[in-house]
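Trainee: whatever this is, show me its structure:
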Amino acid sequence: MAAPRVTVLDYGSGNVRSAVRALERVGADVTLSARAEDVMEAEGLLVPGVGAFAAVMAALNDVGAVRHIGRRIAGNRPVLGICVGHQVFFDEGVEHGVRTPGLGEWPGTVELLPAPIVPHMGWNTVDAPEDTRLFAGIEDERFYFVHSYAVQRWDFEVLQPRMTPPLVTWSEHGAPFVAGVENGPLSAVQFHPEKSGDAGAQLLENWLGTL
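Mentor: This is a model prediction of the structure:
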């Protein structure tokens, strides 16, 4: 059986090499690229992200990735976002009073966590929904987070009777926040699976199983 072909989007994010290695360890054939053909033709696309929301959105626009990501989702082609690559799929991010539009796939605003200590750095548990595929077998495990901002409210309106609402996974640091979303071809997690040991490897393997 051929290894699933995954492109890790290369737009200047700092954690791409570790993401590539983590995917290779669980059996993916990985390409690190921002070329349109690599982004569109891969069976799976991973969107990494570290740093500021606005900087990530600017970099995605600079390499023309926003349009290609949208085309993949519209064509039911699997995409996985991690860390800020998770955050950009929401409506907007607010940092230091500056609002930056996101990709708008999900409603919500990425805001500073109301915690005594930020960033939220280290291992934490998650509360995954019953029907999860992404967290199957690892619902009770801990994952590695490094972030100061998160989506703390989820208000998704089901517009059509046959529409399946997204599955939302939560965690908590100062307040509950969205730690993961599974929504048809689009999935994303706030933590770093590539830094989350065996649990993170299993999550990536679970995602590969959906390709």
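
Trainee: contacts and neighbour counts: CA atoms only from here.
Mentor: Will do.

Trainee: may I see the buried residues of the longest helix belonging to the chain?
Mentor: If you go by DSSP state H, the chain has its longest helix at helix 197-208. Neighbour counts over helix 197-208 (16 or more other Cα atoms under 10 Å) mark 199-208 as buried.

Trainee: with stretch 5-18 instead?
Mentor: 5-11, 13, 16.

Trainee: just the closest of the buried residues of helix 197-208 to Val79, please.
Mentor: The shortest approach to Val79 among the buried residues of helix 197-208 belongs to Trp207, at 9.3 Å (Cα to Cα).

Trainee: could you check how far the closest one is from Trp106?
Mentor: 20 Å (Cα to Cα, to the nearest Å).

Trainee: any chance you could map the strands in the chain?
Mentor: For the chain, strands defined by DSSP state E occupy the ranges 5-9, 29-33, 44-47, 79-82, 90-95, 98-101, 106-112, 120-125, 142-147, 149-151, 167-172, 176-183, 186-189.

Trainee: angle of the first one against strand 29-33?
Mentor: Per axes from the mean of the first three to the mean of the last three Cα atoms, to 10 degrees, the angle that strand 5-9 makes with strand 29-33 is 30 degrees.

Trainee: let's see this one next to it:
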Amino acid sequence: MNNNTITEQKHSPLGGAGGGLVIINYGAGNIQSIKFAFKRLGIDAVLSDNAEEIKAADKVIFPGVGEASSAMAKLRATGLDQVIPILKQPVLGICLGMQLMCKHSTEGDTTGLGIFDTDVIKFSNAVKVPQIGWNEISNLEGPLFKGIPENSHMYLVHSFYAPQCTEMIATTHYEVDYASALQKDNFYGVQFHPEKSGKVGQEILKNFVSL
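Mentor: Below is the predicted model:
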């Protein structure tokens, strides 16, 4: 494990004897905006790349912004590629984080963590790539979307997507209907950025904290 562990505010923001909420800090995430989003919910999230601290957390956020193969290389360099798939607490992957939780991405021919049984592919040249801006999420399922209205608008920035699959819990249309959220057991993933999606995004993060 990386000896230069990045850690902040080592107290449990969710109360109890657990390890609070940890945002995985592996150098490939838009972590400050996520941290501020939880701060608005009254939660002081911990930023960490320490395996034991991540495993001890009550909830884990797995962010990601950038290119898939370089992000996976960073996970492998710290051993976190072995840690994330065995976590037992609720884990939420955001944007590239969700994509890396899939089996494979055509971006950089990248082997993912294999948590979700689907691949990630690129939008065609028939549409503007990347998709940037607000789009609707529909066919909402599960506790992550408790109280969230159908066709709510969320903020997205991405060129690659997960096709519809058995593990999808939300869909979005851009060229095709694709999986904008996934769930398998304790693992959740969202293609959109809840931390940048206003009140509805905050409610989704609140639902995650309440899992």
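
Trainee: can you tell me the closest non-neighbouring residue to the residue lying farthest from the centre of the second structure?
Mentor: In the second structure, Ala126 marks the outermost C-alpha relative to the chain mean, sitting 27.0 Å out by Cα atoms, centre = their mean. Closest residue to Ala126 of the second structure apart from its sequence neighbours, by Cα to Cα, 6 or more residues apart in numbering: Glu175 at 7.7 Å.

Trainee: who's in contact with stretch 58-65 of the first structure?
Mentor: Contacts with stretch 58-65 of the first structure, where a contact means Cα atoms under 8 Å, 6 or more residues apart in numbering, come from 11-12, 34, 36, 66.

Trainee: identify the farthest-apart pair in these.
Mentor: Pairwise over those, using Cα to Cα, the maximum falls at Gly12 and Ala36, 15.8 Å.

Trainee: hmm, back to that, mind listing what the residue nearest to Ala126 of the second structure touches?
Mentor: 123, 126-127.

Trainee: wouldn't Glu95 of the first structure be in contact with Pro101 here?
Mentor: No - between Glu95 of the first structure and Pro101 there is no contact under Cα atoms under 8 Å: 11.5 Å.

Trainee: for the nearest residue to Leu87 of the second structure once chain neighbours are set aside, which residues are in contact?
Mentor: Leaving out its chain neighbours, the residue that sits closest to Leu87 of the second structure by Cα to Cα, 6+ apart is Lys55, at 6.2 Å. Counting by Cα under 8 Å, 6+ apart, Lys55 of the second structure makes contact with 83, 87-88.

Trainee: quick one: map Lys55 of the second structure onto the first structure.
Mentor: The alignment partner of Lys55 of the second structure in the first structure, by TM-score structural alignment, is Met40.

Trainee: from Ala188 of the first structure, how far off is that match?
Mentor: Note on Met40 of the first structure: its distance to Ala188 of the first structure, by Cα to Cα, is 18 Å.

Trainee: how about JSON lines for the strands of the first structure, with distance to Ala58 of the first structure added?
Mentor: Output for the strands of the first structure, formatted as JSON lines (distance: least, Cα to Cα, whole Å):
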{"stretch": "strand 5-9", "distance to Ala58 of the first structure": "14"}
{"stretch": "strand 29-33", "distance to Ala58 of the first structure": "17"}
{"stretch": "strand 44-47", "distance to Ala58 of the first structure": "14"}
{"stretch": "strand 79-82", "distance to Ala58 of the first structure": "16"}
{"stretch": "strand 90-95", "distance to Ala58 of the first structure": "12"}
{"stretch": "strand 98-101", "distance to Ala58 of the first structure": "10"}
{"stretch": "strand 106-112", "distance to Ala58 of the first structure": "16"}
{"stretch": "strand 120-125", "distance to Ala58 of the first structure": "24"}
{"stretch": "strand 142-147", "distance to Ala58 of the first structure": "19"}
{"stretch": "strand 149-151", "distance to Ala58 of the first structure": "18"}
{"stretch": "strand 167-172", "distance to Ala58 of the first structure": "27"}
{"stretch": "strand 176-183", "distance to Ala58 of the first structure": "23"}
{"stretch": "strand 186-189", "distance to Ala58 of the first structure": "19"}
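
Trainee: minimum distance to Met57 of the first structure: which of those strands has it?
Mentor: Across the strands of the first structure, closest to Met57 of the first structure is strand 98-101 (Cα to Cα), at 8.1 Å.

Trainee: flag every buried residue along that closest one.
Mentor: 100-101.

Trainee: Phe53 of the first structure pairs with which position in the second structure?
Mentor: Match for Phe53 of the first structure (TM-score structural alignment): Ala68.

Trainee: what residues are up against that match?
Mentor: 96, 99-100, 105, 107-108, 110.

Trainee: ok, of those, which one's closest to Gln183 of the second structure?
Mentor: Distances from Gln183 of the second structure to the contacts of Ala68 of the second structure, taken by Cα to Cα, are shortest for Gln99, at 12.3 Å.
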